[in-house]
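J.: could you look at this predicted model? Sequence included:
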Amino acid sequence: MKLKTITKLVIIVSSLGLVTGITGCFKSKSAQTGNHKDMIVVDNGEDAPTLDPALTQDTQSSRIIYDLFEGLASFDQKMQTIPGLAETWDISKDQLTYTFHLRQDMKFSDGTPITANDVVFSFQRIVDPKVASPYNILGSNIVNGQAIIDNKLPPSALAVSAIDKSTVQIKLVHPDASFLAICAMPNLGIVSKSNINKYGNNDWTQPGKMVNSGAYKLTEWVIKGYILLSKNSYYYDAKDVSINQVKFMPIVDFSSSLSQYKSGNIDITYRLPIDQYKTIKREMPEQEHTVTQEGLYYYDLNMTLPKFRDNLKLRQALSMAVDRSALVKVVLGQDQVPAYSYVTSTVEAGKFAGLDYDWAKWSRDKQITEAQKLFKDSGYGPNNPLEISISYNTNDLHKKVALAIGSMWQEVFGENSIHVTIANQEWKTFLKARNTANYDVARDGWIADYDSVDSYTNLYQCGNPQNNSKMCNKEYNNLLAQAQQTASPEERVDLIRKAIQIAMDEYGVIPLYQYTYYRLINPKVKGYEIEGNHLDHVQSKWYKF
């Protein structure tokens, strides 16, 4: 069965151009630059759905927002938290009160002052129900934050206050060792209160209207064309920003990205063709960089649908039937790690390792036998075939994964017992459909926002906007709440481990693999220390020629 499945996968991925062995089209010399002498051109992989910090929930938007806005804190290339718009801060002994001291004489890109009132306004937006931030959970631990999110108090009740024009005080409900890292997230980039009040929440992000606090300002935004940023001369550290312009290209097709890189039209790729990975590594070793990423690729099962919500055995069968080893070795082949847990084994230095499903250690034949039994016991078979559709955003990699998993399900359960279709959608359309549970099975992925298990546990919480499967176990939420309250680091880890196990027993998502990312960087680009960037959070102010 295993050999037959792998053989079928090889046939599938070969037909998609995954197994090609192409070598002739590569040159050992570096890609030549085009006409952009004082501009870096970056492939961003997709159109950015939004440039509003409070509304971002995706990699493409966040990458650009890191350039346009800065938070009270920032981060260096080792992903360590460093001062941002706040030059210093004080933390009370009980770790519940943070007092931030802003840098003196800072200005937005239009020359107006950045004040404590702008910081207060930015934090209020993240919890304001009218803004409807998908990341409103970032404000839930601030005093009154959850009540505001629940529309029980006005945003002005948030315990973020301006002590004076350059001092901000924030009061927390419980201690959070990750709070400074949260203050460096793109969602809490500081925006201009007067700018948004002038144009409104929907229009202020347009070129010519947007005012920025980061190293760059928005110059042009052509939907499905490009986004052009220019250096913000009012940025507090403008003297150390070397590149005057950054152009982001939404190149969805990986082969096109590679072609444009080789011709000198782009300087940094986003992703590259899977089938040419080994060839690229061999032919362009100084330009190719592969990095293990703190993130998970997984599938959501829509738990609002009775066929999933009311059938645990079906959910178990679908997860167990996926041959993750074949997926990462045959289909992907970029050193990804098979995933059998809802968190990685690497987050927080491995404190949450060892939570894999017990059946992950079984032989493949035993996994298949048990999956078939569970599927039969779930009520499906030749006389009652399961109809299932896999949704994904338009992308060659996602398509290949969907075809492979569909093939595995049909191979394990029988083509007469399960009918699998796949459907791609444009990025914005896909996000909306997934967020509103308008799907059957949906591809999902999560790159940790910072090195904390909280980046993953939020994904499975009842009512969390990032919980796309919509599964809900109240005991899970209760254990996480207890973990937040405890002052004991050991007890925190123990409570969270128990919570994760409860979520995994729900089988609402199918973990598939831990990400790696690989990209090409033109040798002319200096200052980008990619090897240690396991979160893949990037700021263009690091780039130099």
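T.: Thanks, I have it. As the structure is a prediction and not an experimental result, all values here were calculated from the model. Numbers count the residues shown, from 1 in each chain.
J.: alpha carbons only for contacts and neighbour counts from here, please
T.: OK.
J.: name the next helix or strand downstream of the helix or strand harbouring residue 195, please.
T.: For residue 195, the host element (DSSP states H and E) is helix 193-199. Next helix or strand after helix 193-199 toward the C-terminus (DSSP H and E): strand 216-222.
J.: got the buried residues for that next one?
T.: Using 16 or more other CA atoms under 10 Å as the test for burial, strand 216-222 gives 216-219, 221.
J.: packing partners of the helix holding residue 195?
T.: Packing partners of helix 193-199 (3 or more CA pairs under 8 Å, 6 or more residues apart in numbering; DSSP states H and E): helix 116-127.
J.: do you know how far residue 78 is from residue 72?
T.: To residue 72, residue 78 is 18 Å away according to CA to CA, to the nearest Å.
J.: tell me the secondary structure at residue 429.
T.: Recorded secondary structure, residue 429: helix (DSSP: H, G, I helix; E, B strand; the rest coil).
J.: putting a second one here so we can go through both:
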Amino acid sequence: MSRDFRLTRTLHPPRTFVSGPLVAVSLSVRSEHMHKLLKALLVGALVALVVAPAAAQDDLGNVIIGSTFGSTGVNFNPITSSTATEQDIMNLLYPGLVGVNPETAIIEPNAPGGLAKSWEVSEDGTVYTITLKDYFQWSDGTPVTANDIAISWAAITSGQVETPLAYLTSYITDVRVIDDYTLEVTIPEPSCESVGNFYFQAFPSHLVMDADGNVDWQAVNTMTMSSPEDLEVGPYALSAQIPDQQTALVPVAEGQWPAEQEGPILNDGYIQKVVGDQTVQIEQFLAGEIDFLTFVPPDRRADIRSAEGISSYEFSPGDTWDYFAVNHANPENPQPARDENGNLIEQDPHPLFAVREVRQALAHAINMDDVITAAVFGEGSKMQSMYAPGTWVYNDEVPFYEYDPDRARELLAEAGWTDEDGDGVIECHGCAHAEEGTPFSFTLYTNQGNTRREAFGQIIQDQLAEVGIEVDFQTIDFNVLVDMLDQQTFDAVILGWRNSYPFSPDYTQIFGTSGDVIGGSNSVSYVSEEMDELMRRALTLPGCDPQERAEIYGQAAQLFHEDLPYIVQFSTNGMYAWQDTLQGVDPYPANLLWNLTEWTRTE
């Protein structure tokens, strides 16, 4: 999701300088020699774009220029990476097990970009025998085999790898290799979205596995796969990086990418530029220095709509949502929700936020209408749970927390938080988990350069001050923030999720106990066996009737409203934009980059 983390993974491909700008190279046949030449030329383009971006853009020819803000990706290991920026690059380097038909947004056998050619299901619906396509290969010539998928499951269950995929243990019982191109995936019970949880991206197992099948897990943990010398499958290969400035990809060498079966690569590369913030990103786009935007900040949408030479595509609900969340557990003593035997571990409570009524007070103290106006200029929707209006599981009977500072003060006082010394900040006087006299003061983090989150944070800081809560609001480097969440060493954050594609209402990944592990996605340590059970019931409902499933997810939304794993959240309407010099752009809702390999750039 843009943490910006992926909520679940995108299921198809949408990580000594040569000086001087890139010379346009048209490659109808990419030999290994020409592949290396294009890599060298693209490295030169990286330098040129940093030194003279406008001039360099004119010389880029058929190379597509995208962008992100904050930081470049630093980890393109599909087992351990957890950010959307890195996922955008990884989707272009390694195929996933299953693919999606972009027109229907349905997972299908033999879909482009997926390794699965076909699958059969056992009579009891719990065993999937998956046959893989046999024509993918790594850049060293090694075929992509079933081991390259099964190793992700082995990593999850090894207990030796910090991975955001840990939540998959809620959906999968076992993954077995039958032969080089056959996998057997076992699930605990029939599931309405089973294949959607089979998403593992290819990982080069032959680099870390010996002939007896023993894996060097330390190597898996430390591999970032962020060098041009690292292996990839395609359609692109990592060419070069300038940290926190640019990441460049080039098409893989001729013969590596199965163009006949998976479609041609019609451009000469892709560069992901890093810009300082969204304002800079928009200005560079309007100046023609960036070719497309996967998200347009609401305060600049009027500029995009009125600009000449630019096309756009809008959709609602959008595929991203931002949230304000607090850690339910003590950040000085993070621990998983369950032990190695699956039993719940009693959590060391956060001194401020472990009590549910305190979280409810925070929700009453924040005016979300102000947030929608200031952060997204009205182009978004308040969310009273994890489901946005317009999604098929939305339950309009779940109430919103009304903005009511007086009610917030009452709840805080009932929880033992009052201002006895008259300094304007409430202190603990009979509270549950903090020492007597402890002021209600905490640090709130978000990622640098995100203007809507900065506006969100400023409102939270100001409005919580009105009920006696002191907030130190800080913007920090995105990768530093991600590490804090992975390690669960924070008080409070503002971040966001980009929904899975296709959309799935199953949020076990971020609100289930299986995700409450170091490196997992339940960073706030929300522990609720009731939420686990509701998610399980909706997934395994006999017959999979959508209306009945929606009713169960509605109960989960009500539980979310009461427990507040996150305090408040809102979704932003979607908008894509691209230069008219791009040819082949054919967007779908929540899916702009599905055919990036077929885009071309003309002057």
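T.: Ah, there it is. Keep in mind the model is a prediction, meaning the values are calculated, not measured.
J.: quick one: TM-score?
T.: The TM-score (TM-score structural alignment, normalised by the length of structure 1) is 0.81; 485 aligned residues with a CA RMSD of 2.9 Å.
J.: picking up where we left off before, residue 78 and residue 72 of structure 1: who's more crowded?
T.: residue 72 (27 against 14; other CA atoms under 10 Å).
J.: in structure 1, what range does stretch 5-21 of structure 2 match?
T.: Alignment note (TM-score structural alignment): stretch 5-21 of structure 2 is unmatched in structure 1.
J.: run the chain-centre distance for the lengthiest strand in structure 1.
T.: Looking across structure 1 with DSSP state E, the single longest strand is strand 288-301. Computed by CA atoms, centre = their mean, to the nearest Å, the chain-centroid distance of strand 288-301 of structure 1 equals 9 Å.
J.: next one: stretch 274-294 of structure 2
T.: 21 Å.
J.: what's it in contact with?
T.: 53-54, 57, 64-72, 244-246, 296-297, 300, 304, 307, 448-451, 575-579, 582, 592 (CA atoms under 8 Å, 6 or more residues apart in numbering).
J.: 6 Å instead?
T.: 65-70, 245-246, 449, 576-579 (CA atoms under 6 Å, 6 or more residues apart in numbering).
J.: which one among these gets closest to residue 486 of structure 2?
T.: residue 70 (18.2 Å; CA to CA).
J.: about what we covered before: only the buried residues of the helix holding residue 195 of structure 1, if you could.
T.: 193, 195-196.
J.: equivalent analysis for stretch 93-105 of structure 1, please.
T.: Applying 16+ other CA under 10 Å to stretch 93-105 of structure 1 flags 96-103 as buried.
J.: in JSON lines: those, plus secondary structure.
T.: Shown next, in JSON lines, are those (three-state DSSP):
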{"residue": "96", "secondary structure": "coil"}
{"residue": "97", "secondary structure": "strand"}
{"residue": "98", "secondary structure": "strand"}
{"residue": "99", "secondary structure": "strand"}
{"residue": "100", "secondary structure": "strand"}
{"residue": "101", "secondary structure": "strand"}
{"residue": "102", "secondary structure": "strand"}
{"residue": "103", "secondary structure": "coil"}
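J.: closest one of those residues to residue 308 of structure 1?
T.: residue 96 (41.2 Å).
J.: which non-adjacent residue is nearest that closest one?
T.: Spatial nearest neighbour of residue 96 of structure 1, excluding adjacent residues (CA to CA, 6 or more residues apart in numbering): residue 172 at 4.8 Å.
J.: now residue 358 of structure 2
T.: residue 412 is the one closest to residue 358 of structure 2 (CA to CA, 6+ apart), at 5.8 Å.
J.: matching that neighbour against structure 1, which residue comes up?
T.: Per TM-score structural alignment, residue 412 of structure 2 is aligned with residue 375.
J.: surely its match meets residue 317?
T.: Yes: Residue 375 of structure 1 is within contact range of residue 317, at 5.5 Å (criterion: CA atoms under 6 Å).
J.: just so I have it, where are all the helices in the stretch 451-600 of structure 2?
T.: 451-465, 478-487, 508-511, 529-539, 546-563 (DSSP state H, counting those that start in this stretch).
J.: nearest to residue 596 of structure 2, of the ones you listed?
T.: Short answer: helix 478-487, nearest of the helices of the stretch 451-600 of structure 2 by CA to CA, at 25.8 Å.
J.: which part of structure 1 lines up with that closest one?
T.: So helix 478-487 of structure 2 sits over residues 427-436 in structure 1, by TM-score structural alignment.
J.: count of residues packed around the nearest residue to residue 320 of structure 2 once chain neighbours are set aside?
T.: Closest residue in space to residue 320 of structure 2, ignoring its immediate chain neighbours: residue 498 at 4.4 Å, by CA to CA, 6+ apart. For residue 498 of structure 2, the neighbour count with other CA under 10 Å is 24.
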